[in-house]
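J.: the sequence and its predicted three-dimensional model are supplied below.
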Amino acid sequence: MRTVGVEEELLLVDPETGEPRARSAAVLARAEQADAEQDVFETELHEQMLEFATHPQSDMAALGAEIVRCRKEAARHAEDIGCAVAALATSPLPVSPAVGETSRYQWMEREYGIATREQLVMGCHVHVAVDSDEEGVAVVDRLRPWLAVLAALSANSPFWQGNDTSYSSYRSRVWQRWPSAGPTELFGSAEAYDQRVADMMATGALLDEKMVYFDARLSRQYPTVEIRVSDVCLDADTATLIATLSRGLVETAARDWRAGREPAGLGVSVLRLAGWRAARSGLTGDLLLPAGMRPAPAATVVEALLEHVADALADSGDLDRARESCARLLREGNGARVQRDLLARTGSLREVVAACVRRTQGATG
């Protein structure tokens, strides 16, 4: 059974005001002091962000438990230095992001200017094991129509600089400012994939291959396909669902490749529109149904995704739980809807952040 690992980026906030705080280095130092052997947490592009990575897991319940544990540990270390953590993909409150001081981040700020300074966005990246680069590229080619559905399920960034953006995932719109970000054309082979990456590097516009920000890509560090379209999810259960569906998509794509079934020949322009629609609507309106790329209610498109991966999820024992989790999201709403409902109820973005801090650690209020 394929293993899965999850990387989550969390927002550091003031526990009283809800405003982002640039204290990632202090939180990381506190984590290292508490357990020098634990290599879970990392700093990110902005000092208001903290990232953690789970270990590879084959059991989704174990993966979910590790996500919960890492979130609680992040909260504990942040509390020790006077901060809190929130699984929010953008800050609801106004913020002036502080770019990290490493040479890499400073190069990015010089090269990309305001696009770097405004990239205080928190994502969830899912790594799913593959047997080879050839299988990995075949998977990347076949995932493309379904990635927007994952983005809609995870959408958790309706607010930007104190305003409602009218988007469910504004993070994804900010992320698209990177020159290498977004959906990809069909590659067809590992050789063609590698050549495309080499051509991109030859332009001089990217610092290194880690900046090839495809929606789904081959990891250069692990033998995995890395799916990068999701907002960080407000609830750990939603993050586990995204990981479960990602493994189902990878396994289904690999089976299709081995069976000689060709990938859908969709153009990047249509895939971009599917991503935009998912970012705009989330689960509250229409999405684009991968079969034909025509509008359909979100519930219909989510059901189509579940049917697409049903055999793979049944074989791994995850189908019933995935169906239940999708039904709950459609009924109760993703993170974007929860945040908007909180604002409607409290009238305060500060209270929105406070409630999301609690939910990040598993509370419901």
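T.: Sure, I can see it. Numbering: from 1, shown residues only.
J.: all contacts plus neighbour counts: C-alpha atoms, from now on.
T.: Noted.
J.: and the strands in this structure?
T.: Counting by DSSP state E, the chain has these strands, from start to end: 4-13, 41-43, 49-53, 84-86, 123-129, 159-160, 163-164, 216-218, 224-231, 286-289, 294-297.
J.: tell me what the first one is packed against?
T.: With contacts defined as 3 or more CA pairs under 8 Å, 6 or more residues apart in numbering; DSSP states H and E, the packing partners of strand 4-13 are strand 49-53, helix 60-80, strand 84-86, strand 123-129, helix 236-258.
J.: second structure follows, compare the two:
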Amino acid sequence: MRTFGAEEELLIVDPESGMLLALADLMLPSLVPPKQPATGVRGTQKPVHEGADFSYELKLEQIETQTRPCLEYTELLRQLRQARVLADTAARAHGGRVAALATSPQGSATHLTPNPRYMTMQQRFGLTVRNQLTCGLHVHTFVESPEEGVAVMDRMRDKLAVLIALSANSPYWNGAETGFESYRTQAWNRWPGSGPTMIFGSLPVYRRTVKRLVESGVLMDEGMVYFDARLARQHPTVEVRVADVCLRAEDAALIAVLVRALVESASREWNDGVEPAPVPTLLLRMAAWQASNCGLRAELLDFGTFTPAPAADVVRALVDFLAPVLEEQGELDLVREGVERIVAEGTGSQLQRGPFRAGGLPAVVERAVELTTQGAAAGEPLGGNVPLDRLRRG
């Protein structure tokens, strides 16, 4: 089994009004161990706390959590829950809470984190940066080599849109009903380096493509290569970036398990000489748009035929496709049960609509705050048993 981990971006909100609060610079010092004090004005380091990492994001109204590498679903779920609790505790100390919402239901001004790179981005990208406040779930999965990583990305690119639908958690945007289940996907894809990619075919082509994108002058640096799946720059992992942050930590852990299975399945195809499905990138954009628009409430584009099919059937087909790997890793029953639970109870987007009907946007945020830390046991130990420098196969 490959190690895997997850990054979650969380909103910082007023628990009563649901409005955004710019508290990240006040919260992060309390998440730094005593022997590693925060440095600099709203610093750029990534503090570590009992196995979880926390960092600034583009706006002071959000905070990012990062788990340690894990081997099992239960281990990852524990880390996700406890990282959320730690972030929420830090927010409470300053009158706020954290909410696992992929976009802010309430409209309010946002504040750029005063980092030189972010300031340059604002000058370069204008309104895109001023309006940018989205929260995603990024899943990292170990790969043996960059060559394997590119081969994996080539062979799973046609299936990533299903994860957008399964994680959809952003129907409201700055006070408005968007008509989308994952409006974060629409907002995020305004960046020039975002979205699905072509089939690279080899590591040199991938490297050359990234180099040319940066040399074009449109992107500031390699950090702005926001592909749906990319090689991580600081870890031996493939990073899948398509999912909304999920209201429920168990949904996030489930999607991470699916990503790991996608990586393992794609690697086996590569080793067996199976070529990537020659799906045009434009068609992948159509699949992503449809998943963003409809989530699980209507039809998705089937990842085999790219024709419309009931969303629940497409999600189940993905599980069936990954069944050999999931069964071998002892996760098939867990995944089937988790997917059926989401199909029956609804995605985060669907779960937001009940509170909205009852009490409007403040009620949406209030319920989201409750669900964000639901299931975390008081005093439960945080962190897995795989050190940061042991990203590997188990």
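T.: Yes, it's here. Please read these numbers as outputs of a predicted model, since none were measured by experiment.
J.: tm score of chain vs chain?
T.: A TM-score of 0.97 describes the superposed chains when it is computed by TM-score structural alignment, normalised by the length of the first structure; 363 aligned residues with a CA RMSD of 1.3 Å.
J.: which one of the helices and strands packed on strand 4-13 of the first structure lies closest to Gly5 of the first structure?
T.: Of all those, the one in closest proximity to Gly5 of the first structure, counting by CA to CA, is strand 123-129 (5.0 Å).
J.: what's the angle from the closest one to strand 49-53?
T.: Using axes from the mean of the first three to the mean of the last three CA atoms, to 10 degrees, the inter-axis angle of strand 123-129 of the first structure relative to strand 49-53 is 20 degrees.
J.: now, of the strands of the first structure, which is deepest in the fold?
T.: Each of those was scored by mean neighbour count; the highest is strand 84-86, a mean of 30, by mean count of other CA atoms under 10 Å.
J.: in the second structure, what stretch matches that one?
T.: Alignment note (TM-score structural alignment): strand 84-86 of the first structure is matched to residues 97-99 of the second structure.
J.: show me what Met60 of the first structure lines up with in the second structure.
T.: By TM-score structural alignment, Met60 of the first structure lines up with Tyr73 in the second structure.
J.: ok, Thr240 of the first structure next?
T.: Structural alignment (TM-score structural alignment) places Thr240 of the first structure against Ala253 in the second structure.
J.: burial of the nearest residue to that match once chain neighbours are set aside, as a residue count?
T.: The spatial neighbour of Ala253 of the second structure that comes closest, neighbours along the chain excluded (CA to CA, 6 or more residues apart in numbering), is Leu77 at 5.5 Å. Here the number of neighbours of Leu77 of the second structure (other CA atoms under 10 Å) works out to 24.
J.: what about the helices in the stretch 251-394 of the second structure?
T.: In chain order, the stretch 251-394 of the second structure shows helices spanning 281-294, 311-328, 332-345, 348-372, with DSSP state H, counting those that start in this stretch as the criterion.
J.: how much does the last one deviate in direction from helix 73-92?
T.: If you take the same axes, to 10 degrees, helix 348-372 of the second structure sits at 70 degrees to helix 73-92.
J.: which strands or helices does helix 348-372 of the second structure pack on?
T.: Taking 3+ CA pairs under 8 Å, 6+ apart as the contact definition, the neighbouring helices and strands of helix 348-372 of the second structure are strand 97-99.
J.: quick one: the strand it packs on to the first structure mean distance?
T.: Taken against the first structure, strand 97-99 of the second structure registers an average deviation of 0.2 Å after superposition, with mean CA distance after the TM-score superposition for the first structure.
J.: list the contacts of that strand.
T.: With CA atoms under 8 Å, 6 or more residues apart in numbering as the test, strand 97-99 of the second structure has contacts from 10-15, 84, 87-89, 91, 247, 365, 368-369, 372.
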